[in-house]
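**Student:** Following is a predicted model, sequence given first.
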Amino acid sequence: MSVRQAADKYGVPKSSIQRWVSSAKDSPPKKAGGQTSLSSREEDLIVSNLVTASEWGFPLTSMDIRVIVKQYLDRLGKRVKKFNNNLPGQDWVVSFLKTPKQILSERCCMNIKKVRAGIDQRMMQEYFSELEKSLDGISPEAIINYDETNITDDPGVKRVIGRRGSKHVYRIMDSSKSSISVMFCDTASGELLLPYVVYGESHVYDTWRQGGSKGALYGCSKTFWFNEIIFSDWFEGIILPYVKKLPKEVPKAVTGDNLSSHISINVLQKCREHNIKFILLPPNSTHLCQPLDVAYFRPLKAEWCKVLEEWKLNNRGPIMKDKFPAALKKTLNVMNYNNQMGHNIKARFKKTGIFPFNSQQVLKLIPKTTENEGDSQTLDNAFCTFLHELFRK
């Protein structure tokens, strides 16, 4: 419809129609849901902080977002009429998450202990400063990482088909609360070393060693976990044979958690004899700094559940210890085949900033408390205040 036709149809002057058209061209389009409460830049800052908080292990709820926006607006002295006392409604959050090109979504989360949230930029910067010195001149094949995990007898839940409306759907599958501890270690060059299995018993029978990976070692502990004696046996049986293949004058490094049961005078003495630097990770930081914990154990246990479920479909009761070595070997073979083991191991060392050395790989995941300028400073402060209040609880 032309300007003249519109003027004739609605009975208004042509000059008024022209002014309306010109005004519409100059005005930015409004977002769906009414007047825009926050600018695009402010929304981008919120998204950036939410992603950082989530990656750090403290994902926020929709109510958390509403409170943070209120704190941000209050700090600026800005009032939004559509918000009740500057607190956005739930409908605003829904609209915010549905905006075009939005990378956020609501989903279920897994829990980690709150002490892990106690790490900060300063502590991690000190760790990486020392790590850089310790790893200086050490080649990737001489950087070894270790971690201990438990393998359970429970294959976990599985989605099945059942009658609509049924509150409970059961599957006959024998399982128990028993578990077996396994120590894994890998190198920055992409090699996975042999596992060390610990049974929760006072003695290891020969049949409990058969059928597993060639060269794997087995021990026992009533607590199911490693103690100083078993740790020393693992070090001498797994680490030293690998280290001795490397030139003696070449420095080596072994990294792992700081559990007291993983440190002994014997191990430290062996480290001095073989030019090995023993590097402990910062407390409660394995979810950020431990290569095996970051990206290996979860897919490993997913494959283990598949192998265990297959075994239980053909057998009754918990998996027997004389069957465990073969089942674990099958799981590791599947992991090696499906996940391009060497490539993934290198990627884990890179993600944790160990090799190639890059502290920002981890530091970028920790919310910063440094001050920026303008709206960014105010919004960052709102996030930091909210997170610090959570940490103190």
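**Tutor:** Yep, that arrived.
**Student:** CA atoms for contacts and neighbours, from now on please.
**Tutor:** Noted.
**Student:** quick one, what contacts Ser285?
**Tutor:** Ser285 sits next to Arg116, Ile119 when contact means C-alpha atoms under 8 Å, 6 or more residues apart in numbering.
**Student:** Which neighbouring elements make contact with the longest helix belonging to the chain?
**Tutor:** Taking DSSP state H as the criterion, the chain has its longest helix at helix 374-392. Applying 3 or more C-alpha pairs under 8 Å, 6 or more residues apart in numbering; DSSP states H and E, one finds that helix 374-392 contacts helix 40-56, helix 62-76.
**Student:** In addition, the following structure is provided for comparison:
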Amino acid sequence: MNYGLTYKQTRSLAYEYATALKKCPIKWTEKKEAGIEWLKGFMKRHKDLSLRKPENTSLSRSTSFKKHNVTQFYDNYEKVLKRKKFAPECIYNLDETNIMTVVQGPNVIARKGTKQIGQCVSAERGQLITMCGIVNAIGNALQPVFIFPRARFHDSMLFGAPTGSVGYANSPTSGGMTGPLFIKVLEHLKRLTRCSKEDPILLLMDNHESHCTLDATIYCRENGIVALTFPPHCTHRMQPLDVSVNGSFKQKLSVAQNDWLLSHPGKTITIHDLASIVTPAYNASYIARNIIAGFMKPGIHPFSRNAFCDEDFECAEVTNRPMPTTSSDAFSDVLQTTSAAADTDCEEVEQEINFEDSPPATALYIPVSTPVSPSIIYSTSAQLVVSDVGPSLSLPEAETISSITEFSTPPMTSAVSPPSTVNCA
């Protein structure tokens, strides 16, 4: 549920439970929590429990990863696979990851009892560049694309980068992905895969605003790239690169930066050095074993709808609520209610008029009262006669009523002045 208990919270919960059972030891009442010895014994008795450092998960990710969103993605993915018959080597995943010149240092060995350990880094705050990785379902990794926070790109920025890497400059203040730069990434992808309308590829990616521009959509359509995006805030569980590749890459990058600082004492890491530092971490992380596992775990390849169980969606269950009623649905309900009421009125009028019991030459005189609503029931083929005569007098034969129709306004050919008399035969 993404709300785990710490050691202290576990001890407090044990104290509250023991107090409710009226079996609380006296020592526990001093700090209002269970003792440390009880906690050690509890962990020994339950071998399946351990203390783990959780991964930070935002509320948006916790509540958006729900069964409905995942099922909708699987439906779209299955339709694409059936329509285009993509082979595993034609299914690609693209994702950007941020690289800083300053990262958190790795864990180091220190003497027990030492309260504070220092680790040398380049600066307090660093610059950010973006690395765009591209992999396919059989474990191949294409050459990455680097985006630097500079107005102009220089070849020296890619010194020591993985062979075949491409670099671009965004702006002096940002090294992030933009719409125009993403078009260049797609051109890089087309050049390496040689895709076309006759031989298309499937590209899985997140729905970042730079990926969903009109220019990117047109380019993909014209060059045989079928783009399919993951549901919002679900990439941490569904995107292959996020599942099993980028996490390992970040850990190895932290070690590589620490090794570089040890090899270059007194120097700081700049954006001109990052490409060479990234290479060993990239070669150790973007390997076939990690990539294939990333496609397999979320059920992308081999395709499986059972990759996630109900326990994986428990965090989103607390936010589920009924679908809201739209204005069109409410208007439709009103129309159905009004139509049903009008049908009931017509049935009541038809029941009052008995056609079978009336002789052919005898007229039935039924007084018609003014309805309360502005809608008035009129006969389409009956002859309406306004008369002051009583019901005992004989009148000429009139036409037989064939149907009853409801009008919002009286017909111009009929003159009705309530109370009036309807001559029906």
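**Tutor:** Arrived safely. Treat the numbers as computed from the prediction; the structure is a model and nothing was measured.
**Student:** What would you report as the TM-score here?
**Tutor:** Overlay of the two chains. TM-score (TM-score structural alignment, normalised by the length of the first structure): 0.67; 303 aligned residues with a C-alpha RMSD of 3.5 Å.
**Student:** now for the helices and strands packed on helix 374-392 of the first structure, which one comes closest to Cys271 of the first structure?
**Tutor:** With C-alpha to C-alpha as the criterion, Cys271 of the first structure lies closest to helix 40-56 of these, at 33.5 Å.
**Student:** Can you spell out which helices and strands pack onto that closest one?
**Tutor:** The helices and strands touching helix 40-56 of the first structure, judged by 3+ C-alpha pairs under 8 Å, 6+ apart, are helix 374-392.
**Student:** ok, back up a step: adding distance to Val250 of the first structure, write the helices and strands packed on helix 374-392 of the first structure out as CSV.
**Tutor:** Below are these laid out as CSV (distance: least, C-alpha to C-alpha, whole Å):
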stretch, distance to Val250 of the first structure
helix 40-56, 36
helix 62-76, 52
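**Student:** Same list as before, these that is, but in TSV and with mean neighbour count included.
**Tutor:** What follows is these, written out as TSV (neighbours: other C-alpha atoms under 10 Å):
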stretch	mean neighbour count
helix 40-56	16
helix 62-76	18
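**Student:** Which one, of those, ends up nearest to Leu387 of the first structure?
**Tutor:** Going by C-alpha to C-alpha, the one of those nearest Leu387 of the first structure is helix 40-56, 8.6 Å.
**Student:** Just the residues contacting that closest one, thanks.
**Tutor:** Here helix 40-56 of the first structure makes contact (C-alpha under 8 Å, 6+ apart) with 59-60, 103-104, 117, 364-367, 375-376, 379-380, 383.
**Student:** and these, which two are the farthest apart?
**Tutor:** Largest separation among the contacts of helix 40-56 of the first structure by C-alpha to C-alpha: Ala117 and Asp375, giving 25.8 Å.
**Student:** Buried subset of the contacts of helix 40-56 of the first structure, written for ChimeraX?
**Tutor:** The following ChimeraX line selects those of these that are buried, judged by 16 or more other C-alpha atoms under 10 Å:
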select :117,365,366,367,375,376,379,380,383
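**Student:** Out of the contacts of helix 40-56 of the first structure, which is nearest to Lys330 of the first structure?
**Tutor:** Taking C-alpha to C-alpha as the measure, Lys330 of the first structure lies nearest Leu365 of the contacts of helix 40-56 of the first structure, at 34.8 Å.
**Student:** give me every residue that touches Lys114 of the first structure.
**Tutor:** Per C-alpha under 8 Å, 6+ apart, neighbours of Lys114 of the first structure: Phe391.
**Student:** That one maps to what in the second structure?
**Tutor:** If you follow Lys114 of the first structure across to the second structure using TM-score structural alignment, you land on Leu59.
**Student:** if I look at that match, how far off is Tyr3 of the second structure?
**Tutor:** Applying C-alpha to C-alpha, to the nearest Å, the value for Leu59 of the second structure to Tyr3 of the second structure is 11 Å.
**Student:** all strands of the first structure, in order?
**Tutor:** 143-152, 179-187, 196-199, 217-220, 252-256, 276-280 (DSSP state E).
**Student:** Tell me the counterpart of Leu335 of the second structure in the first structure.
**Tutor:** Aligned partner of Leu335 of the second structure by TM-score structural alignment: none.
**Student:** hang on, the earlier thing: counting neighbours, which bits of the longest helix of the first structure end up buried?
**Tutor:** Asp375, Ser376, Thr378, Leu379, Asp380, Asn381, Ala382, Phe383, Cys384, Phe386, Leu387.
**Student:** now stretch 223-240 of the second structure
**Tutor:** 223-231, 233-235, 237-240.
**Student:** That stretch corresponds to what range in the first structure?
**Tutor:** Stretch 223-240 of the second structure maps onto residues 274-291 of the first structure, going by TM-score structural alignment.
**Student:** End to end on the matching stretch, go ahead and measure it.
**Tutor:** With C-alpha to C-alpha as the measure, stretch 274-291 of the first structure spans 24 Å from end to end.
**Student:** Then stretch 297-313 of the second structure?
**Tutor:** So stretch 297-313 of the second structure: terminal residues 16 Å apart, C-alpha to C-alpha.
**Student:** Mind listing what's buried along that stretch?
**Tutor:** Lys297, Pro298, Gly299, Ile300, His301, Phe303, Phe308, Phe313.
**Student:** Just give me how far that stretch sits from the chain centre.
**Tutor:** Distance of stretch 297-313 of the second structure from the chain centroid (C-alpha atoms, centre = their mean, to the nearest Å) equals 16 Å.
**Student:** just stretch 149-156 of the first structure next, same as before
**Tutor:** With C-alpha atoms, centre = their mean, you get 20 Å for stretch 149-156 of the first structure.
**Student:** what's the answer for stretch 105-116 of the second structure, then?
**Tutor:** That offset, for stretch 105-116 of the second structure, works out to 42 Å (C-alpha atoms, centre = their mean).
**Student:** Could you measure from Ser327 of the second structure over to Gly167 of the second structure?
**Tutor:** 51 Å.
**Student:** More neighbours: these two, which one.
**Tutor:** Gly167 (20 against 9; other C-alpha atoms under 10 Å).
**Student:** Map that one onto the first structure.
**Tutor:** Correspondence of Gly167 of the second structure to the first structure, assessed by TM-score structural alignment: Tyr218.
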